[in-house]
Structures are given as C-alpha cells and as structure tokens.
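Trainee: For reference, the sequence and a predicted model appear below.
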Amino acid sequence: MFAPRSVAVIGASSHQLKIGGRPIHHMKSHGFEGAIYPINPSYTEVQGVQAYPSLEALPEVPDLAVVAVPGPAVMEAVRGCADAGVKAVVLFSAGFAEAGEDGERLQAELTRIALTSGMRIIGPNCIGAANMVTGALPTFAAAVMIPRDHVIADVPRIALVSQSGALGGHCVALAANRGFEFTPWITTGNECDVDVADSIAYFAEQDEVSAIAVYMEGCKDGRRLQAALASARRRRKPVIMLKAGVSDVGAAAASSHTASLVGSDDAYDALFRQYDVCRVTSVSELMDLSHALALGGLPRGGQVAIFTGSGGAGILMADAAEEAGLQVTPLPLGVQQQLKRIWPPAGVTNPIDTTAQVTNDPALFPAFLNTVIDGTDYDMVLVFLTYLGLMEPWATTVVDSLRTVREAHPGAHIMVSSLTSPETAHALNTLGMPHYEDLRSMVETAGRLARLGSVLSVPMAKEFRPLSASSASLTGELTEDRAKKILRDAGVPTVPDRVVQSADHAVRAAKEFGYPVALKIVSPDIAHKSDVGGVRLDLTDAAQVEAAYAQILASAQAAVPQARLSGVLVTPMVTGGVETILGVKNDPSLGMTVAFGLGGVFVEVLQDVTLRLAPFDVATAAEMIREVRGFELLDGARGTEPADTEALAHALSDLSAFAAAHADSIESIDVNPFVVMPRGQGAYALDALISTHTPGPEPTPEPGPPPHAVVTSPQRS
C-alpha cells in the first residue's frame, strides 16, 4: 500500500483533474519510482505513460490497483484484481453500505472477495491513501498538490488515519499550510476490509512513524481496535483521537455516513483512557497537537516557564495552565536575581514579564530565555509575543533571538504564541518551535503534551489475564437470589439471603439472620421490585415480618397480575458504609464495559460514573475508584472512617473478569447498591440483576437514568 513497486489505475484518465487522472498525476509529480500502469481501453497513452486495455495486458501483476470506474463496473474490476493476484486495491466509489440494502449486499460481496482471495481492499467510499516519502499516492485528494517547499523535512513523521475522506484531505491540507505533513496517511471509508484498527496497528509497528492522528466515527470490531491501541501503547507511540458521533444526531449521521457501529461514547472514553489515547474534540486541537509532535516531540512533564511582554497575557496563560494540568512554579531565587540584574523592571517570579522593553532592546529577550533555561529544569517554555512575528523589524528580531536560544539549547521544548507572517512561521518551524495564534491553544496543547509525556514514559502494564472466572450457567430464570449467588461464586461478595415460601419460614429466616431484616418479592417477571411494592425494609420483629410477607405478595399480584411469583427473599439489613453502584453493559461496538459510581444523587443526577473495558486488574479498578468526583466520601471525608476500597477494587476486578468470560451471553449486570464498609470490614452487594441475550419474559419497565449508568433506585438491603 505505502511502498508498492507498481500501481495500476483502472479507469485512468488523461485529464489530470478527473478522478481517474489524479492518482497518475500525483505520483508522477511526487517522484514515485515504481511502475505506473494506466488501464483504459480507449487510450494507448495517458499523461505521457503507456496505457493498457486491461489488467491482463500488463507486463506484470501490479502490487496495488486503484479502481476509478463508474459504479456498474466496480465489482467486475475488483474481481479481476483478485483473480490476477493483485495484493491491494483502493476503491474510491461510493454507493455501498452507506446507501441502503442494495449497497450493503454489494459491500458484503467486496468483503467476501477480500477474505477469500487475501487481497486487501481500502474503501469503498474513500479518497485513498498516500506516502509522501515514497511518492506512492493512490488518491484523488487535491490536498497533496499543495506546494511543499515550506514543509519541514527530517522531522518525526505523524501518520493520519481517517474514516472520512473529506476530513482526511482537509487535515492533509491544514498540515501543509502549517509547514508539516502527515505521512503516511489513509482514509478507510466504508471499511469493507481494511479499517481504522488495521491502520492504527500497522502504523504502530512502523519505526519511522512517531505518532498517529485518527479521525473515527465508529468501529465494527472493538476488540481489534483495542488490540491496535494496545500495540501503539506498548511502543509508547502517541495516539491522538478525534472521535465523532458523540451526540444522538452525530451518531445517526455517522451510521449513515460509513455504516459504522458508533456505540456508547462513554465506552469509547473508557477505551481511550485505558490505553492512554489523547482524545481531542476538534480538528483544530488535533492539528495543534500533531504540529507540536512533529516539531518538538514529548516533554518529560508539565513544569512550565511562561514568558510574556504583558502582565495580562501572563495572567491568562497562568489560568489556562492550571486548567490544563500544568505546573507554573516560581523561578529559583538565584535566577530571579540574575533576571533583575539584566532588566530591573521585569516581573521575574513566573510568569516572567519582560515588559515592552523587548521591542527596544533586541538582546533582552534571548538573555532572559537563556538565563531561565540554564538555571532551571522546566519541561517547557511558553512564549507569548503578541503580533511581533507579523511585523518588521520585530519579526526578524524575534526569529534571530529564538535562533540564538535554540543554538544554545537544542533540546529545549519551546512553544510560541504570536501572529506570524509566512516567513516567520517557516522560520519557527525550522527552529522546531510549534507556534499558535491563540495563547490558550498553545497552553492547552502544552497540557496534552505533558500528559502524554508523563504516561508514555512508563511502560505499559502487562495485559490482565484472569486466572479463572466463574463457569456458572446463565440459563434459566435469573432472579435476585440466583444472580447474587452467581456473582458471589465469581468473587463479588454479597449479603446472605434466603428465599422462603411462607410467612413462618420468613420469620424463622429472620431470627437466624438477626433483626432488622428486609423482605423482597422474588419473580423472574419483576426486575424492579420497589416499583410494585415488593420491598419492605427495617423489619424488627416477627409480627412485622409476617405482615410484610403478606403485603409484598398482595402488592406484587395487584401490580403485575401475570407475574410468576417464586417466593419472598429474606436478608439482613446492612447499616453504615458507603453506597456504590457496579454495572456492566455489553456495548455493541466495544464489548463488555464495567461502570463504577457512588450511589444516589451522584450517579442519578450528577452522572458521576467511570468506566473501563473488561477484564482489568485490581490496580486499574483502584484507578477507577479514585476517578469519581465523590471519591472523598470513600476516602474519609470530614473525619469519617475511610471505606474498604481494597475490597471494592477486588470486587470490581472480579466482576470484570466474570463479564469478560460471559460476553457472549450477558447483556448487562446491575449491582445496586454495593455497600462499602469501613476499612477492613469488606464490601457487599445488597441487590443484583443479570440480564442475558436469551429472550425471556419482559420485566416491568422502569423509567430512569441514561442506559450507560445502568442504575435503579437504591435499596439498602
């Protein structure tokens, strides 16, 4: 794909601007050294290159074929390539899965051809791919023709993967405009064969690729995407992810655009967090970070020195730095004294305010920068120069000053915010200093760089493989008592309980457990017991238990007359502790996701939930627990005793292992509440609900929070 020895263009055109003419023109213009074979029975020569009437007429089987023929001829052309032994095909044509049922059938046939022949297919509905280094440009994107004379060579290569052809081409053009380039890059379109996961995995293994930028709407195989991101993480290769389809409208548009499975955005967030992927929310943020990685690489951490000629700008930058997770620590006293000797009116704490004197004294700026870099160990230096890079003579002075600093400190991470002329922008790129018009964009990019530098400096943890997982059968009726037993066997502790068939047996069970107790209806047809009057709490004697037993049965029968009643569950009340919620949802794209949150208002109103993909180890579970905004309630807020978060972490990890082991049958798991007792006293599930893919009686519906939270009203029993 990216280094073919020969490329055939089926449907070649002599017109350089037509779809079938552009790949030939691009490759000729960019010095592709392999053979180019235009195929068009109407011509003997195309754009100065010998043309051939058919694939069979070529002197050799090409490594790569570009299919640029009208829709009705596409399938014949692709089959011909497979039969001839072509290794890969780029398919521009639209009108496949994104266009309805007929298109879906055609795309399924493309997938079958790829699988049976071993030929890889990029597309359909894509603009192709490019390797700007080899000149292999099987694309009709005009963006590759933007002049490259101002593009910086010999810098780290940033690969680009995009499901959208238009956005991919737009990013290629934006990069060229900023003086760097994405290479290699690929647009995957409808992904009948090669998809985003394949592309990320490939680029992760290429030593010449230093980082990967991705635009993605959804994926068809979450496990393969997970494996691809894991591969990049193992090699400490930054992945910048712009994931679309966050809103309901966006998700619907993504599905119709490339027939992607969008899945839950929370699940994608969990995936990205798990593999230290840097998620951005706009094309601008993706470009800002890609530009910085292409020019400056990753810093060691987030300690920054801020240089300005304006006190106001310094305040704004300091505020933005704190929001971005950067540390703006004061300069050492000795360095402050040195700066004061150079220019006494300067502000020298950090931010460092040189005042407007830098426009009068050309030596002041480099003297300040060199003094700070020499005398400190800041990870990055952030410089705000207003519009000086746009106007002479100051633009030249700025560039000369920064060149002096770069020569003295070739490894320093320096970022600049300034309006710039094209000449100044090119000079800053040459110096390896990413530059931004907006100072906040610079600071936010620095924050992302710092986070990536920090997490990628540590080797990836070993993949978690549970030693064993419960092999419990999930067939039959999964009532609360059975669900809790299954989870208990899987390592999730539960409170004891007993299902009884009479009031006398309920009283006997209550005495054995000790008062107070709770009673709940047991029915495979009633998922949410409190909604039908099927729960009674804080029962303190035999009389209350007898009355509650009768009331529960009567209420359930009245509310759901057709429900099958299996009995009444007796369980001891639990006092103290912190209520939490553990949940599992089988995401259509990414598989089993495990949710954790604090109970009550925290999850139902504040949506204070964190997620990971299953399975994960105890250390990852501990990270999840610390991520919720209400963590202080578990950590001993206002003098309360800290909760047993170690027991909670073990339960979360064991739940994840169980969910992963039963991914083929489980739809969701709801453990609510899961009460965490004070440290050393354990944690217990008071209620549990397991839903499987197996069709069964419809439970009573219950309106509630969004599906990703998977919560019910907490019952402390």
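Mentor: Nice, I can see it.
Trainee: can we go C-alpha only for contacts and neighbour counts from here?
Mentor: Fine.
Trainee: Who are the contact partners of the nearest residue to residue 222 once chain neighbours are set aside?
Mentor: The spatially closest residue to residue 222, leaving aside those adjacent along the chain, is residue 590, at 4.0 Å (CA to CA, 6 or more residues apart in numbering). For residue 590, the contact set (CA atoms under 8 Å, 6 or more residues apart in numbering) comprises 221-223, 263, 267-268, 613.
Trainee: same question, residue 534
Mentor: For residue 534, the contact set (CA under 8 Å, 6+ apart) comprises 520-521, 552-553, 555-556.
Trainee: and the residues you listed, which two are the farthest apart?
Mentor: Across the contacts of residue 534, no pair lies farther apart than 520 and 555, at 11.2 Å, counting by CA to CA.
Trainee: Structure two is appended below for comparative analysis:
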Amino acid sequence: MGTLFDRAVAMGVGFTHCVSVGNQADLELCDFVEFLVDDPDTAVICSYIEGIKSPARFRALAARARAAGKPWLVVKAGRTAAGQQAAFSHTASLAGDFAALEAVCRAENVVLLDDVFAMLLLAAAMARHPGHRVRDTVLLSTSGGSAALSADKLAAAQLPMTRFDADTRARLATLFVPGQADNPVDLFGAKVAEVPDFAYQSTRLAMADPRADLCLAVITTAPNLAGMAAEIARAADEAGKPVIHVMQPARLADGARAVLAQAGQPLTDGLGEAVEAVRAWSAWSAWQPAQHGQHGQDGARLAVSLPPGATVLDEAAAKALLALAGIPVNAGVVVADAEAARQAAPAVGFPLALKVVSPDIVHKSEVGGVALNLRSAQEVADALGAMAARIAAGWPRARIEGWFLQRMAGGEVELLVGARRDPQFGPMVVVGSGGVLVELLRDVVLLPAPVSAGAARAALASLKLAPLFAGYRGGAPVDLDAAVDVLVRFGALAAQMGERDFEIEVNPLKLGADGCVAVDARARFGEEPQ
C-alpha cells in the first residue's frame, strides 16, 4: 500500500482513503468497500485481494458499486490452487478458486487486472472521466518503431484501434506527410515547419473523430518533451476524452512527467501497464447485465429429482438425470456380458460405441475402456471380450459393473459442459473445448449459476474453438442455439443444488448442424446440507 501511495503521489493521483486490512480477523475487505461505495468523495474503488471472507456480500457490494456508478478494480493474489490434479472430473480441475472468482467478477463487472500499477493507472483515468466507455483507441507516438510495437501490443490484447472517418483523414492530411496519420499517428510525420504546435493539432483532430474513445500517447526521446506533453494533454481535455501517457525516456522526461502530474493526467513509464489498463477499461465498458430466460431464471422449473445422500452416478445414471433436465443424450443400455451385448446391440442401433462401467475408472479411454464404430453384433461381442481382458490385465482391482452400449452420435464440434459447487461462490457452470485434449487445451469459461442465454452465448463466443461454430475449412455451421440451451439448463440444474456439494460433467457434448447430444457423462453428489 505504501508503494502504491508513493507511485500515486508521483502521478498526481489522489486517494480519499487507503486501508490495509491485514488478516481480516475483525473488520474485513467488504466492510471497507461498503464504506467506499457510500463515500461521496470516492469515484473509483481499488482492491488488492488475497482472500475473500464473505463471497455473497462481495457480489452484493459489486451490484451496489455499479448502482453508485463507481468502478471496482481488483488485483487478486494467489491465482493457482494445489490439489487439482487428482480431481474427480475435468470440471473440478479446470474450475479452480481463481477461476470462480474470475467468473463472478465478469458477471458483476468487477474489473480484474493483472498488475497493481495498471490498476492505479486505470483508476486515475476513470476517476478523471466518470462513466466514459472505451472501445477504439487512437495511438500517438513520437517514433514509428514505438508506434509499431505499441500497435502490436494492442492487437495482442484484442483491442481495436480507431478507423478514422473520411473527414478526420482529410483534416489530418493537411498536417502530415502521406501515410503518417492513419492510426497509429506518428507525430514526427507532421509538417513541423508549417505546424508549430503539431502535437496539439494532431491530437485535437484525431480525438475529434466520433470513433475515437481513448488516446494512448507513447512518447520516446524527442525535443521539448514537456511542451509536447502539455499540448497532447490540452487537446485531449478539449475533446473531453481520456489520454493515457506512456513516457518511455528516463531522466530526460522528468520535466514532462512533472507537467502531466501537475495536470492530473494518467501517466506511466511502462507500455505493458498502459495496455493492461486499456484492456480492463474496454472490458468494463463492454459489460451487459444478464437477461435471464425461463430456465436460467428459475432452476426449479426443471423439476428434476436429485439423488439422496452422497453418491456417484455412473454414465447411464448421469445421462438419465440429464435427460430429465431436458439435455439431449444418446440412446443406450447397460449389459452384463458379451452374450447380452450381442442380443441387445441390434435394438440400440448401429454403429455402436462400447464403454466399460466401473466406479474405479473415471477416464475410460485411458485404460482402453472405449470401442467405437462397432457395426455388427459380433463386432460388439468381440470388442467386449478384448476390452474385458485388457482391463483385467491392466486394472485387476477395478470393479466392473457392466458394459454400456450406446448409439454413435455425430457432430462437428466437441464441447465440455460441467457444473460444480465452488466452496466460496456456490454453483458454477463451465464450458470449453471438449474431448480427450480438454486438460491440454484448457480452453474454458466459468459462469455463475443460473446462466442466462446471453451469458451462455457470450461464453461460447469467447472460446478459442469459437471459429468452428460457423464452419471451418468447408465444415458445416453448427446449431449454436442448442449449445446455449444446454448451458442454460445446466445452470438451472446447478442452481437447484443450493448448498449441496456436487459435480456434473458432459464430455463431450457433440454439437452438429441440427442440435447436440451428450455422449459421455458423470456425476457426484455430496451429502445434503442439514
């Protein structure tokens, strides 16, 4: 806290209050946030958090801060959790403590940042421009090389740069040699002899563009740094739009830093801090309140009877539960031996998948407990015999409760969809890239339950595999509405669990052009709370 206070003084940033909460044995984080929400002199709330004692209160205060028009910025320490490797399901190992906090912050528009100094920089900018929304950035620089590197940083953070309209381009063309003001704007591409106050004029015209939300001014070694900084700050103030200054020289720029601090302009020496601040401001600006549909609004509407007591459901039982919740599953039957499989296979329908049913085998493919595309009763019987021998040799202590025959399901995209109860924040839904590479790819998003259709759609769109949904390299587009419906139903089912510990997972959910189907599932339930 002392370091942040010292940095703020150097930046010309003021605090209403600074509080170090210690181990929160008595008064805790939420007590002080509640006070700051009500404090008329506080414009932005900053928190460095190591632990949250009151998760429900945390969420309630986030809503109060939004209602008060006060952005809440957070840096969280301790983003990793031990002991996730031996989890019951992928859902548990992928949906750890920080991931749950991240999901809650995303839902409540609490802004998570990676760096405390970026948090301070953003707080200074947001306090200066309350309620301002940021999407497109104008990049000014005194160096073509620095402009290129800065543009790369913005692109890597998926932050769009302003596309100037025709009027802005025409006005800038009167000040610059061709190609130097298309954004990035290279200030030393201006016709300096003709435009003595080129930094002011360039910034004024660029920020007058209706698409320009924020100016990132990356300043390298140049003549009259203090005068240039003052010109940029004056032009941005006249436009009524924020500018974040990155002052890259060392002692040579101390005069410029003093000018900006005196003017209360957000200032940093690090490009990384500035880009992180812009990313977080853009995320805060893009937030939309959840609009719950009929399933997400009321989990009880699913009318699913949950199993009593602590129990683990095998695939067949887990799928039966999901089917009651309206989640599509592929048809199947559990048989006792090869002869029973031979008899049952034609009724299930070919081609078939065969899977071992054992409480001691969680990841069936890892022990050779899955056979696919079986096209006759004899193939099914032979595959079962070979599978039984393989498991007996490799896993002799595994209890075999039967063999699951199920119809093969098609689909172009494989998703993981799961739900669990987070110890702090309650029921969570996870969605991500599915299949056997789920742990390797770790392409997942968490959502607090219940889940609205809008939140579900946004989560799917944020996945790395999202380009596959529209069809990739000749592939057919998939039925994204079907996946959204599954997420909403998962959220309703998770919300119905209340305080009960649980994990439910589908991997994969196969998504095709005409719907989706859960082809593998598992579930675990703890004791019902008293």
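Mentor: Ah, there it is. This structure is a prediction, so every number in the text was calculated from the model and none was measured.
Trainee: What would you report as the TM-score here?
Mentor: The TM-score (TM-score structural alignment, normalised by the length of the second structure) is 0.83; 508 aligned residues with a CA RMSD of 3.5 Å.
Trainee: Who wins on neighbours among the contacts of residue 590 of the first structure?
Mentor: Neighbours here mean other CA atoms under 10 Å. Within the contacts of residue 590 of the first structure, the largest count is held by residue 613, at 28 neighbours.
Trainee: quick one on the thing from earlier: whatever residue of the second structure lines up with the residue nearest to residue 222 of the first structure and residue 206 of the second structure: what is the separation?
Mentor: Aligned by TM-score structural alignment, residue 590 of the first structure pairs with residue 425 of the second structure. Distance, residue 425 of the second structure to residue 206 of the second structure, using CA to CA, to the nearest Å: 44 Å.
Trainee: hang on, the earlier thing: and the contacts of residue 590 of the first structure as CSV, adding secondary structure and distance to residue 302 of the first structure?
Mentor: Below are the contacts of residue 590 of the first structure laid out as CSV (DSSP: H, G, I helix; E, B strand; the rest coil; distance: CA to CA, whole Å):
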residue, secondary structure, distance to residue 302 of the first structure
221, coil, 35
222, helix, 32
223, helix, 33
263, coil, 34
267, helix, 28
268, helix, 26
613, strand, 28
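Trainee: mind listing the strands for the stretch 101-250 of the second structure?
Mentor: For the stretch 101-250 of the second structure, the strands defined by DSSP state E, counting those that start in this stretch cover 111-113, 137-141, 185-186, 214-219, 243-247.
Trainee: right, and these - which one's nearest residue 453 of the second structure?
Mentor: Once the strands of the stretch 101-250 of the second structure are compared by CA to CA, strand 111-113 is nearest, at 22.3 Å.
Trainee: what's the matching range in the first structure for the closest one?
Mentor: Counting by TM-score structural alignment, strand 111-113 of the second structure corresponds to 278-280 in the first structure.
Trainee: Report the contact partners of residue 135 of the second structure.
Mentor: With contact taken as CA under 8 Å, 6+ apart, residue 135 of the second structure is in contact with 159-160, 213-214, 282, 285-286.
Trainee: Check the gap between it and residue 158 of the second structure for me.
Mentor: 11 Å.
Trainee: tell me the secondary structure for the residue of the first structure most remote from its centre?
Mentor: Ranked by distance from the centre of the first structure (CA atoms, centre = their mean), the top residue is residue 543, with 56.1 Å. Secondary structure for residue 543 of the first structure, judged by DSSP: H, G, I helix; E, B strand; the rest coil, is helix.
Trainee: Per the alignment, name the residue of the second structure opposite it.
Mentor: Under the alignment by TM-score structural alignment, residue 543 of the first structure pairs with residue 378 in the second structure.
Trainee: Could you do residue 171 of the first structure as well?
Mentor: Superposed on the second structure with TM-score structural alignment, residue 171 of the first structure falls opposite residue 4.
Trainee: what's the burial count for its match?
Mentor: Residues near residue 4 of the second structure, counting by other CA under 10 Å, number 14.
Trainee: if I've got this straight, it is in a helix?
Mentor: Yes - counting by three-state DSSP, one finds residue 4 of the second structure located in a helix.
Trainee: In contact with it, which residues?
Mentor: Residue 4 of the second structure neighbours (CA under 8 Å, 6+ apart): 116-117, 120.
Trainee: With distance to residue 404 of the second structure added, can I get those in a markdown table?
Mentor: Below are these laid out as a markdown table (distance: CA to CA, whole Å):
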| residue | distance to residue 404 of the second structure |
| --- | --- |
| 116 | 52 |
| 117 | 55 |
| 120 | 57 |
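Trainee: Considering those, which possesses the most neighbours?
Mentor: The most crowded member of these, judged by other CA under 10 Å, is residue 120 (27 neighbours).
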